[in-house]
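[1] attaching a predicted model along with its sequence, questions to come.
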Amino acid sequence: MTRRFATLDVFTTQPLAGNPLAVVLDSDGLDGAAMQSIAREFNLSETVFVFPPDEPRHRARLRIFTPARELPFAGHPTVGTAVLLALRDPSAADARAFGLEEGVGIVPCVVETLPDGSGGRARFKLPALPEYLGPGPEPEVLAPLLGLEPEEIGFGRHRPSRHGTGPRFTCVPIASAARLDAARPADAPEAGDGLYLYAPDPEGTGLSFRTRMFAPAMGIAEDPATGSAAAAFAGVLMQFEALGEGTHDVAIAQGQAMGRPSTIALQIDIEFGALRSVEIGGAAVLVSEGALRV
């Protein structure tokens, strides 16, 4: 059977930057084992399989696979697939709003496409807020795993911590962007966690950070852009930053150390001292289209 697919670069406006994504549009009849094999064949950080929605009022149901396992939710697959589905929409509207059914629940998306059909921008609201999973290991434990010195871990009030939005992350503050680039992680300290390193962005303004993400348990040596980790990072900022009431925009730059620069827009809304909502946004560009004979 011939199945249509597309590849996109996500969290970037330029092809061959950002985080590459494969989306299989004709997924009916594929079981979990077949989808896992196709994801290994693409060998990208994530591959998305699109199915008709369970509820007709939603746009589609998604299943997301890394080369090693299925994920209940991931950010760059959500942004990239939302842009692709909007580009495939026969309506003439430049902006569209719809829900995507994922393992964590319904993900509400808003998409604006480019007139030439080359890509667009999408943002989505998290269906579940990030969960605090406890403190991370002490710097003395983390330092040898990262190829750094203990005093290079932490800045301001920030200390290692664990947060999750489905996928779980050990979040490690690094004292400077230079030391962030120098880190050479051997493994994540917690089994099954992604390892999310972050530092203040010396070129940014306001709440701006540079990040790196490693997930050996998911088959990802290093990821150029990670929306689910950015979502978990909202919990980090709530824990360590003195954020006041209202909406806070956070700029996240990732992928520089890999030569695939990415830009993720994180928006945090706080009401009565508590996290009310989290949105993730970014651009995606269409790179290729083809067919699988599976």
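    Thanks, I have the structure now.

[2] contacts, neighbours, all on C-alpha from now
    Noted.

[3] same for the longest strand along the chain, what does it pack against?
    Longest strand in the chain by number of residues (criterion: DSSP state E): strand 274-293. With contacts defined as 3 or more Cα pairs under 8 Å, 6 or more residues apart in numbering; DSSP states H and E, strand 274-293 has these neighbours: strand 2-10, helix 75-87, strand 119-125, helix 227-240, strand 262-271.

[4] ok, 6 Å please
    Packing partners of strand 274-293 (3 or more Cα pairs under 6 Å, 6 or more residues apart in numbering; DSSP states H and E): strand 2-10, strand 119-125, strand 262-271.

[5] please tell me how far residue 231 sits from residue 288.
    According to Cα to Cα, to the nearest Å, residue 231 stands 28 Å off from residue 288.

[6] am I right that residue 205 falls within a strand?
    No. Residue 205 is assigned coil when assessed by DSSP: H, G, I helix; E, B strand; the rest coil, not a strand.

[7] can you count the residues close to it?
    A count of neighbours around residue 205, defined by other Cα atoms under 10 Å, yields 11.

[8] repeat that for the one 5 residues further on.
    Counted with other Cα under 10 Å, the burial measure for residue 210 works out to 25 neighbours.

[9] higher neighbour count, residue 231 and residue 288?
    Shown here are residue 231 and residue 288; by other Cα under 10 Å, residue 231 has more neighbours (26 against 11).

[10] surely residue 2 and residue 293 touch.
    Yes. With contact defined as Cα atoms under 6 Å, residue 2 reaches residue 293; the gap is 4.6 Å.

[11] okay, these two: which has more neighbours?
    residue 2 (10 against 7).

[12] second structure for comparison follows:
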Amino acid sequence: MSTRRFTQLDVFTATPLKGNPLAAVHDADGLSDAQMAAFARWTNLSETTFLLPPTEQGADYRVRIFTPDRELPFAGHPTLGSCHAWLAAGGVARDAEEVVQQCGVGLVRIRRDGSRLAFAAPPLRRHGAVDEATLAQIARSLRIPRDAIRASNWVDNGPGWVAVMLGSRDEVLALKPDFAAMGALEVGVVAPWPGGEADFEVRAFVPTLGVPEDPVTGSLNAGLAQWLIGAGLAPSRYVASQGTAMGRAGRVFVEQRGDDVWIGGDSVAVVTGQVLL
């Protein structure tokens, strides 16, 4: 065992305790897969990341992302939080405008916008129409009538997301899912919030990751943005609210620039220190 730098952050918020927590272990060279998985189970956060030197040309650093029960090829709030932690620890990117992260889906570009970071949404691994049997299962698991689902799409960029749109923010916030009925599905729910503090309200249900509801979810919002903007259901620039039902106040800043959709948010370090691993 050796002592390594450790940062615990709150992501998609500038106010501590109002976003989505992330544990980041710096200088993780030499840790085995089993050690990383064990530490992620111990933190019991939705994700724990391990920062490593890059192995691909063009990357500034490499990150491995673990939930309490498996490794993910990509996730959004770990991307922004890990980049924030890497920069705060003295990381210097090759490009003054962008940082390039290496992870399981390849290279992910992260743009600096003042104190806020934004990642370029990776290509969707699965997209398009959701079959009727899956929609019926989603409706049962959300305990809503099938006709309450106004639109739907696969928005899988790694974790496996399938998304549905409801008619109102109140409907989204009233959901009390049946996670057993959800089975292996990872369900994102979105609804417009006309005249609100944000343009949309989002919830993310991920019982397969050992965390039934995720407070604020970058990967889901990335997939949602690609779907909603592409389908004309959202403007090219908007703000999503997430975490309200859990007492959080996450904000996700979405902007399409050319062919890229950028998913941005603030991050703040809450705990810094050392960990023995």
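    Cool, got the structure. Owing to the predicted nature of the structure, the values given are computational and were not obtained by experimental measurement.

[13] mind checking the TM-score on these two?
    Once superposed, chain against chain, the TM-score is 0.89 (TM-score structural alignment, normalised by the length of structure 2); 272 aligned residues with a Cα RMSD of 2.4 Å.

[14] what does the longest strand of structure 1 rub up against?
    1-13, 80, 118-126, 264-270 (Cα atoms under 6 Å, 6 or more residues apart in numbering).

[15] do you know how far residue 154 of structure 2 is from residue 161 of structure 2?
    Distance from residue 154 of structure 2 to residue 161 of structure 2, by Cα to Cα: 6 Å.

[16] repeat that for residue 122 of structure 2.
    13 Å.

[17] quick check: which element contains residue 64 of structure 2?
    Using DSSP states H and E, residue 64 of structure 2 sits in strand 61-66.

[18] cool, residue 212 of structure 2 as well?
    Going by DSSP H and E, residue 212 of structure 2 is in strand 211-214.

[19] read off where that strand ends up in structure 1.
    Across structure 1, the stretch matching strand 211-214 of structure 2 (TM-score structural alignment) is residues 220-223.

[20] which residue ranges form the strands in the stretch 101-250 of structure 2?
    106-113, 116-120, 126-128, 151-156, 161-165, 186-192, 200-206, 211-214, 237-242, 250-257 (DSSP state E, counting those that start in this stretch).

[21] with structure 1 superposed, average distance for the first one?
    By mean Cα distance after the TM-score superposition for structure 1, the fitted strand 106-113 of structure 2 averages 1.9 Å away from its aligned residues in structure 1.

[22] which parts of that strand are buried?
    Neighbour counts over strand 106-113 of structure 2 (16 or more other Cα atoms under 10 Å) mark 107-111 as buried.

[23] just give me the closest of those to residue 237 of structure 2.
    Each of the buried residues of strand 106-113 of structure 2 was scored against residue 237 of structure 2 by Cα to Cα, and residue 111 proved nearest at 15.8 Å.

[24] surely that closest one touches residue 118?
    Yes. Using Cα under 6 Å, residue 111 of structure 2 is in contact with residue 118, at 5.1 Å.

[25] how many residues are close by the nearest residue to residue 67 of structure 1 once chain neighbours are set aside?
    Using Cα to Cα, 6 or more residues apart in numbering and skipping the chain neighbours, the partner closest in space to residue 67 of structure 1 is residue 40 (4.5 Å). Close neighbours of residue 40 of structure 1, defined as other Cα under 10 Å, add up to 19.

[26] likewise for residue 220 of structure 2?
    29.

[27] mind listing what it touches?
    Contacts of residue 220 of structure 2 (Cα under 6 Å, 6+ apart): none.

[28] state the distance from it to residue 204 of structure 2.
    For residue 220 of structure 2, the distance to residue 204 of structure 2 equals 7 Å [Cα to Cα].

[29] check residue 273 of structure 2 too.
    For residue 273 of structure 2 relative to residue 204 of structure 2 (Cα to Cα), the value is 30 Å.

[30] between the two, which one's more packed in?
    Shown here are residue 273 of structure 2 and residue 204; by other Cα under 10 Å, residue 204 has more neighbours (23 against 10).

[31] isn't residue 129 of structure 2 up against residue 153?
    Yes. Taking Cα under 6 Å as the definition, residue 129 of structure 2 is a contact partner of residue 153 at 5.2 Å.

[32] the more surrounded of these two?
    Remark: of residue 129 of structure 2 and residue 153, residue 153 carries more neighbours, 22 against 12, as counted by other Cα under 10 Å.

[33] what does that one correspond to in structure 1?
    Checking TM-score structural alignment: residue 153 of structure 2 goes with residue 161.

[34] I figured its match hits residue 173, correct?
    No. Counting by Cα under 6 Å, residue 161 of structure 1 stays clear of residue 173, with 8.9 Å between them.

[35] chain neighbours aside, what residue packs nearest to residue 119 of structure 2?
    residue 110 (4.2 Å).

[36] show me the contacts for the one you found.
    Neighbours of residue 110 of structure 2 in contact, by Cα under 6 Å, 6+ apart: 98-99, 118-119.

[37] if I look at the nearest residue to residue 213 of structure 2 once chain neighbours are set aside, how far off is residue 40 of structure 2?
    Nearest residue to residue 213 of structure 2 in three dimensions, chain neighbours excluded: residue 205, at 4.5 Å (Cα to Cα, 6+ apart). Using Cα to Cα, we find residue 205 of structure 2 at a distance of 19 Å from residue 40 of structure 2.

[38] kind regards, and thank you for your time.
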